[in-house]
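Undergrad: below are the sequence and a predicted model; questions follow.
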Amino acid sequence: MTELTHIDVGKRTVRMEYDAIKLLEDRIDDDFAKACELILAVQGRVIVTGMGKSGHIGRKIAATLASTGTPAFFVHPGEASHGDLGMITEKDLVIAISNSGKSTEIQALLPLFKRMAIPVISMTGSAESPLAKAALINLDIAVETEACPLDLAPTSSTTVTLVMGDALAVALLEARGFTAEDFAFSHPGGALGRKLLLKVEDIMHKGSSIPVVNLQTPLSQALVEMTQKGLGITTVEDDNGELAGVFTDGDLRRHVDLKTDLSTATMASVMTANPKTVAPNLLAAQALKLMEEKKITAVIVADESHKLVGILHLHDILRAGVF
């Protein structure tokens, strides 16, 4: 095959699968809506099952459902007949996937599902198949032809099945009012989870690690405090212990340019008064956005009474993986 032929075949495959997905849109109908309502009403979990390539797609559908607010997991139909059926309860619902609708492994389970009064939603390419007829609702995943030139290897059909599963998951997500924070709770180890869950108070410097001086502190002593704490900033408190201002490396450079007498200066004369602060319960991702907008590398953390509780440095955010 020439390189051009490889490209032509690849484009033809994409086009055929795209056309198959376009036809799927008209099948998002009353049966689809009934399937959503049935799943929303179930007291247990959604059990997804399928053999071969349908099983691989079923695993992904189950994972998508589970991560978007619908408790679900995949059960291999062959293993179900050898003990794994015990994972399924009478409160559950089954989504059975078979393009032909004739999978013998799934058909073997249908009488057991019926005895347990477990509702079955099928995804098949044939409304007249045994599986479709046994199910309460059949979702049509038929394709005119596979992208495989032999019309044998599951290609277009598995793509359509995957999209139908995504359509179910998203419809259920919206019906449940599933939020970004809900999503984060099921993905705490991922970057999105950290962005949506990690708060300033979780990673800020606090207690003795906060550099603190008062209004009368000489600049020379303040620089020692900044060096020891290593944040490039120090907070300045008044005689009542309230936050009065901050002094940063940038402030030092500005006063050098202004020819300020650094040997006699105190914090009251060189600090930046009324500094920008953030609340400890602010999301770290929001604090990062603020720091980027203000072009600063550290921000003061204060509570509702304007009491100093911490300092958040850009390095803290980066170490936490919030970016």
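TA: Received it, and whenever you're ready, just let me know what you need.
Undergrad: make it CA atoms for all contacts and neighbour counts henceforth
TA: Noted.
Undergrad: residue ranges of the strands in this protein, please?
TA: Along the chain, counting by DSSP state E, strands occupy 46-50, 72-74, 93-98, 120-124, 137-140, 212-214, 233-237, 243-248, 272-273, 277-278, 298-302, 308-313.
Undergrad: for A33, which of those is the nearest?
TA: Closest approach to A33 among the strands of the chain is made by strand 137-140 (10.1 Å; CA to CA).
Undergrad: ok, back up a step: please identify which of the strands of the chain is closest to M1.
TA: Comparing those by CA to CA, strand 93-98 comes nearest, at 33.8 Å.
Undergrad: gap between stretch 161-172 and the chain center?
TA: On the basis of CA atoms, centre = their mean, to the nearest Å, stretch 161-172 sits 17 Å off its chain's mean C-alpha point.
Undergrad: contact partners of it?
TA: Contact partners of stretch 161-172, identified using CA atoms under 8 Å, 6 or more residues apart in numbering, comprise 21, 24, 32, 36, 40, 57-58, 60-61, 64-65, 68-70, 123, 141.
Undergrad: need the strands of the chain in CSV (columns: distance to I203 and mean neighbour count).
TA: Converted to CSV, the strands of the chain look like this (distance: least, CA to CA, whole Å; neighbours: other CA atoms under 10 Å):
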stretch, distance to I203, mean neighbour count
strand 46-50, 38, 26
strand 72-74, 34, 21
strand 93-98, 42, 27
strand 120-124, 46, 27
strand 137-140, 48, 23
strand 212-214, 19, 21
strand 233-237, 17, 26
strand 243-248, 20, 23
strand 272-273, 25, 16
strand 277-278, 13, 20
strand 298-302, 11, 22
strand 308-313, 7, 24
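Undergrad: could the ones you listed go into CSV alongside distance to G189?
TA: Shown next, in CSV, are those (distance: least, CA to CA, whole Å):
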stretch, distance to G189
strand 46-50, 24
strand 72-74, 20
strand 93-98, 28
strand 120-124, 32
strand 137-140, 34
strand 212-214, 35
strand 233-237, 31
strand 243-248, 34
strand 272-273, 38
strand 277-278, 25
strand 298-302, 25
strand 308-313, 22
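Undergrad: the structure to be compared is supplied as follows:
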Amino acid sequence: MMNEKKLLDYAKETLLIEISEAKKMLMRLNDSIVLACRILLNCSGKVIVSGIGKSGHIAQKIAASLASTGTPSFFMHLADALHGDLGMIDVKDVVIFISYSGQACELDTLIPLLSENCIPIIALTGNSSSSLAKAASCVLDIKIEREACPMKLVPTSSVVNALMMGDALTITLMRQKEFSVDQFARFHPGGRLGAKLYNRVSQVMRVGGNIAKVCLKVTVMDAMCELNRTGLGLTAVCDPLNNVVGVFTDGDLRRWLVAGKSLSDPIVKAMTVPGYLLEEDCRAFVAMTMFHKNKIHAAPVVDIRGKLVGMINSHDFHQLDLN
């Protein structure tokens, strides 16, 4: 009969062991990762990430993360490297080998060939006395005291440590390169992530009759009616050339009424100047971030000349699933 409490206990124990081992790796982290970053930053070719078995799966993830954050890289299976794929490695490249034991027989064949061509090797290993560690230009220590597997056979804690070290390396390089949102977007143009990063405000903004807009000569009452018509929470106030000179929001209206002022007063007395404006070529994701930062819910959209071309509010971002 299934013991549900035991199942929960097993799951918790697994996570606790892996977290404990990861914390120990943090304490051992040293200047080796600085050296690894220096080697990779000076690489004029590609970064090849390689491993076999579970380490191979982790190598694929690390290679993909590096490639998507500005470090050209690809995964190579250790076995494939011995059967022709080694020709894909150039003298300008850097190789990252992931092997907890550092003693895979494939490495014994590959390492001398790479050394002949002075190709730098970065090793992610838990065995600092292994042949891999001794041949490497830099060793990143992923050592563990125990796997989460009760038989101490299934790679668990060791795999988590390798993954975390790869992430630490990837994000450190990304930050050093000051890799921007725009650069990231160019590498992710498709799917949900592409919609989140690549689309611009002009692609989701409201246009035509869906824009809330009044001219400078109207009253507060007129602006209030325009607010009510569109329900955007904001109306743009424009001059005769369609330049946005201010905005009038639901908040402005409430403050105006609480102060006991008249709805027949001119809008120029009640509007906010200049108001927050968005440029039409701004990334939608950046615009949403600015909404949160400035605690606003809607904004007029202008072209490069400052003329009103659209309007957007926080609900419009949902169609891109940006949250």
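TA: Happy to help now that I have it. All values reported here derive from a predicted model rather than from experimental measurement.
Undergrad: packing partners for the lengthiest helix in the second structure?
TA: The residue-count maximum for a helix in the second structure (DSSP state H) belongs to helix 4-28. Taking 3 or more CA pairs under 8 Å, 6 or more residues apart in numbering; DSSP states H and E as contact, the helices and strands that helix 4-28 of the second structure lies on are helix 157-176.
Undergrad: measure how far the helix it packs on is from the centre of its chain, please.
TA: Put simply, helix 157-176 of the second structure sits 14 Å off its chain's centre (CA atoms, centre = their mean).
Undergrad: and it with strand 94-98, angle?
TA: Angle between the axes of helix 157-176 of the second structure and strand 94-98 is 150 degrees (criterion: axes from the mean of the first three to the mean of the last three CA atoms, to 10 degrees).
Undergrad: may I see the buried residues of helix 157-176 of the second structure?
TA: By 16 or more other CA atoms under 10 Å, the buried positions in helix 157-176 of the second structure come out as 157-167, 169-170, 173-174.
Undergrad: repeat for stretch 282-296 of the first structure
TA: Within stretch 282-296 of the first structure, the residues that count as buried by 16+ other CA under 10 Å are L283, A284, A285, Q286, A287, L288, M291.
Undergrad: so who does A59 of the second structure touch?
TA: V49, S50, G51, F75, I98.
Undergrad: would TSV of these with distance to F285 of the second structure be doable?
TA: What follows is those, written out as TSV (distance: CA to CA, whole Å):
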residue	distance to F285 of the second structure
V49	31
S50	34
G51	36
F75	30
I98	35
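Undergrad: can you name the two of those residues that sit furthest apart?
TA: Largest separation among these by CA to CA: F75 and I98, giving 11.2 Å.
Undergrad: list residues touching both of these two?
TA: Taking CA under 8 Å, 6+ apart as the contact rule, F75 of the second structure and I98 both touch V49, S50, A59.
Undergrad: between those residues, which is nearest D80 of the second structure?
TA: Closest approach between the shared contacts of F75 and I98 of the second structure and D80 of the second structure, by CA to CA: S50, at 10.0 Å.
Undergrad: surely the closest one meets I98?
TA: Yes - contact between S50 of the second structure and I98 holds when scored by CA atoms under 8 Å: they sit 6.3 Å apart.
Undergrad: shared neighbours of those two, anything?
TA: Joint contacts of S50 of the second structure and I98 (CA under 8 Å, 6+ apart) are G56, A59.
Undergrad: looks like K206 of the first structure contacts A302 (just checking).
TA: No - assessed by CA under 8 Å, K206 of the first structure is found out of contact with A302, at 10.9 Å.
Undergrad: tell me, what's touching these two both at once?
TA: V309, G310.
Undergrad: circling back to that earlier point, and the buried residues of stretch 282-296 of the first structure, which is closest to L308 of the first structure?
TA: L308 of the first structure lies nearest to A287 out of these, by CA to CA, at 16.2 Å.
Undergrad: ok, the closest one touching V278?
TA: Yes - A287 of the first structure is within contact range of V278, at 7.3 Å (criterion: CA under 8 Å).
Undergrad: got the contact list for G125 of the first structure?
TA: G125 of the first structure neighbours (CA under 8 Å, 6+ apart): S98, N99, S100, G101, D140, I141, A142, V143.
Undergrad: if you set the cut-off to 7 Å instead, what comes out?
TA: Shown in contact with G125 of the first structure (CA atoms under 7 Å, 6 or more residues apart in numbering): N99, S100, G101, D140, I141, A142.
Undergrad: neighbours around the closest residue to it other than its chain neighbours, how many?
TA: Excluding the flanking residues, the one nearest G125 of the first structure by CA to CA, 6 or more residues apart in numbering is A142, at 3.7 Å. Using other CA atoms under 10 Å, A142 of the first structure has 22 neighbouring residues.
Undergrad: ok, I39 of the first structure next?
TA: Counted with other CA under 10 Å, the neighbours of I39 of the first structure add up to 22.
Undergrad: ok, it to V120 of the first structure distance?
TA: Remark: distance between I39 of the first structure and V120 of the first structure (CA to CA, to the nearest Å) = 10 Å.
Undergrad: re the thing from before, list the buried ones in the longest helix of the second structure?
TA: Neighbour counts using 16+ other CA under 10 Å place T14, I17, E18, I19, E21, A22, M25 of helix 4-28 of the second structure among the buried residues.
Undergrad: pick out whichever of the residues you listed sits closest to T230 of the second structure.
TA: When the buried residues of helix 4-28 of the second structure are ranked by distance to T230 of the second structure (CA to CA), I19 comes first, at 51.8 Å.
Undergrad: that closest one -> the first structure?
TA: With TM-score structural alignment as the criterion, the equivalent of I19 of the second structure in the first structure is Y18.
Undergrad: its match and T155 of the first structure, how far apart?
TA: To T155 of the first structure, Y18 of the first structure is 11 Å away according to CA to CA.
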